[in-house]
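Enquirer: 3D model of this:
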Amino acid sequence: MNASPPILVAASDLAAAKAQWLAYLAVERRMSPKTVEAYDRDVTSFLRFLTGHFGEPPGLDDIASLAPRDVRAFLAARRADGLKPRSLMRALAATRAFARFLERQGHGASAALSAVRGPKLPQSLPKPLAPEAARKVASADTRMGEAREPWILARDAAVLALCYGAGLRISEALGLTRKDAPVSGRDSLTVIGKGNKMRSVPVIAPVARAVEDYLKILPFPGGPDDPLFVGARGGPLSPRIIQYAMQHLRGALGLPDSATPHALRHSFATHLLGRGGDLRSIQELLGHASLSTTQIYTKVDATELMRVYQSAHPRARG
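Expert: Predicted coordinates for the structure are as follows:
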């Protein structure tokens, strides 16, 4: 019995261009196989829709001549299939990326994909830890007694102290070298953040002590340009190790799943704001390119104020 032929979702010219694009993502952009697979899946879904929409598999000319109503019809169809706004936005982003590739290859521009606005995503507020919980997470004493080498416990505590006490991302903390260490009276760090943007971050005494305590018992010698934080064998430290440490701390302290290393950075910003820090300064400390990114913490702080009010004010329950 012969297998039925595969259903075509694109004419031969468009199918060939799509294969070329996927190879470009994998080879030149060095995207992971899973990411390339996700892009492929989203664009195939779009082309399958166009096949039904136009009554035949689309070609290169069809992509270039798309109208905004065609793109809106696709989004409406996927929404009717039960796709959530975030998945719809991802599908639209993948399709736009494919269209930009086609334009660079000289196959014409598809203005419709850029003209149609994506679905509005629900804004999820950062979930900071309570101050006491954040302090415990960033303290080596919390894990004292574990069957781990003391220098490893000190290392994990120092990384988490930098996330909470200085607002660093994990990647920024693990990108520090020995010469960057805030020791010997140094009270600031130079951090290279997203987009290779450099910023100076003040370091408070408890954070500096955590780093010094770690370096005092670190068993691996190193030069000034070697990583400040190393793995069990002296090589670069994987972010996953710090995530495992945080997972263990969540269980020990009874914290929710939202208590991640990045939540410590949220806690840094939220707690500063709650103590009177101004948004512009917090923006600089976090390395946000836009003040609007930092403004989300005002909503977090307002939410916490309302929670305290509802639980403590005598008239709040009446």
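Enquirer: make it CA atoms for all contacts and neighbour counts henceforth
Expert: Will do.
Enquirer: so how far is Ser114 from the residue most central in space within the chain?
Expert: Residue closest to the average C-alpha location in the chain (C-alpha atoms, centre = their mean): His262, at 8.7 Å. With distances taken as C-alpha to C-alpha, to the nearest Å, His262 is found 32 Å from Ser114.
Enquirer: let's compare: structure for the following, please.
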Amino acid sequence: MILNIHAILTTCYAAGLRISEAVHLKPTDIDSQRMVVRVEQGKGQKDRYVMLSPKLLEILRDYWRTRRPKEWLFPGDRAGHPRDAVGQACAKAHDLSRLSKPVTPHSLRYGFAVHLLEAGADVRTIQLLLGHRSLATTAHYLRIATNKVCGTASPFELLPRPAPTPPPLGKPQYF
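Expert: All right, here's what the predicted structure looks like:
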């Protein structure tokens, strides 16, 4: 069970998935040749691809070798039906960690977005990875990443500086 929880939570964070997207992943959605995860019929009935981290691929391969899931990558208790395993796993992780802040599937997705921004990804790329229709929705996710804003140099700093003016010459000295 621990391997299952670890695989689900890691997938949610590493790919920035919504809970509904994570529990509807199929083993065939993991494309290790192209290193992408296919999110089929995400919110708004849109398909998209997200990156597949090599570390996540290793975790998913270990999970697959142990569990051998068939239809769903993360099946629930009833065979062939995914369940809200991610939410339960987050609640359990929150209890075990004793963190004061909530641990939810959405907080993992939010962390994915903020950490991408802090690593230098542009907002449009983050928007596509999250599957947002509107850039305003993505901006809402990223409003708290103030250290990125504060750490950004002004383009003024990139302008060439004029050559320093030499000091005025004194009286000419003759031999």
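Enquirer: hmm, back to that, what helix or strand is the residue nearest to the centre of structure 1 on?
Expert: Using DSSP states H and E, the secondary-structure element containing His262 of structure 1 is helix 261-274.
Enquirer: distance from that helix to structure 2 after superposition?
Expert: For helix 261-274 of structure 1, the mean deviation from structure 2 after alignment is 0.5 Å (mean C-alpha distance after the TM-score superposition for structure 1).
Enquirer: show me what that helix is packed against.
Expert: The contact analysis (3 or more C-alpha pairs under 8 Å, 6 or more residues apart in numbering; DSSP states H and E) places helix 261-274 of structure 1 against helix 131-137, helix 150-165, helix 239-253, helix 279-286, helix 296-312.
Enquirer: so which of those comes closest to Arg79 of structure 1?
Expert: helix 296-312 (27.7 Å; C-alpha to C-alpha).
Enquirer: give the contact list for Pro27 of structure 2.
Expert: By C-alpha atoms under 8 Å, 6 or more residues apart in numbering, Pro27 of structure 2 lies in contact with 69-73.
Enquirer: ok, and those residues in structure 1?
Expert: Among the contacts of Pro27 of structure 2, the contacts conserved in structure 1 (both residues aligned by TM-score structural alignment, their matches' C-alpha atoms under 8 Å) are 70-73.
Enquirer: derive a ChimeraX selection command for the buried subset of those residues.
Expert: Typed into ChimeraX, the line below selects the buried ones among these, using 16 or more other C-alpha atoms under 10 Å:
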select :71,72,73
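Enquirer: so the nearest residue to Pro33 of structure 1 once chain neighbours are set aside is in which element?
Expert: The shortest distance from Pro33 of structure 1 to any residue other than its chain neighbours is 7.1 Å, reached at Ala26 (C-alpha to C-alpha, 6 or more residues apart in numbering). Here Ala26 of structure 1, judged by DSSP H and E, is contained in helix 12-27.
Enquirer: which bit of structure 2 covers that helix?
Expert: Under TM-score structural alignment, helix 12-27 of structure 1 corresponds to no residues of structure 2.
Enquirer: Ala245 of structure 1 corresponds to which position in structure 2?
Expert: Match for Ala245 of structure 1 (TM-score structural alignment): Ala89.
Enquirer: give the contact list for its match.
Expert: Ala89 of structure 2 touches 5, 9, counting by C-alpha under 8 Å, 6+ apart.
Enquirer: ranges for the helices of the stretch 51-200 of structure 1?
Expert: Remark: helices assigned in the stretch 51-200 of structure 1 by DSSP state H, counting those that start in this stretch are 60-64, 68-80, 85-104, 111-115, 131-137, 150-165, 170-174.
Enquirer: tilt between the longest one and helix 68-80?
Expert: Using axes from the mean of the first three to the mean of the last three C-alpha atoms, to 10 degrees, one finds that helix 85-104 of structure 1 and helix 68-80 are set 150 degrees apart in direction.
Enquirer: where does helix 85-104 of structure 1 end up in structure 2?
Expert: Using TM-score structural alignment, helix 85-104 of structure 1 pairs with nothing in structure 2.
Enquirer: and that helix, what other elements does it pack with?
Expert: Packing partners of helix 85-104 of structure 1 (3+ C-alpha pairs under 8 Å, 6+ apart): helix 12-27, helix 33-54, helix 68-80, helix 111-115.
Enquirer: quick one: the helix holding His262 of structure 1 aligns where in structure 2?
Expert: Using TM-score structural alignment, helix 261-274 of structure 1 pairs with 105-118 in structure 2.
Enquirer: for the matching stretch, buried residues please.
Expert: 105-114, 116-118.
Enquirer: chain center to it: distance?
Expert: 5 Å (C-alpha atoms, centre = their mean, to the nearest Å).
Enquirer: just the residues contacting it, thanks.
Expert: With C-alpha under 8 Å, 6+ apart as the criterion, stretch 105-118 of structure 2 contacts 9, 12-19, 86-87, 90, 123, 126, 130, 141-142, 145, 147-148.
Enquirer: whichever of those residues end up buried, select them in PyMOL.
Expert: In PyMOL, this line selects whichever of these come out buried by 16+ other C-alpha under 10 Å:
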select buried, resi 9+12+13+14+15+16+17+18+19+86+87+90+123+126+130+142
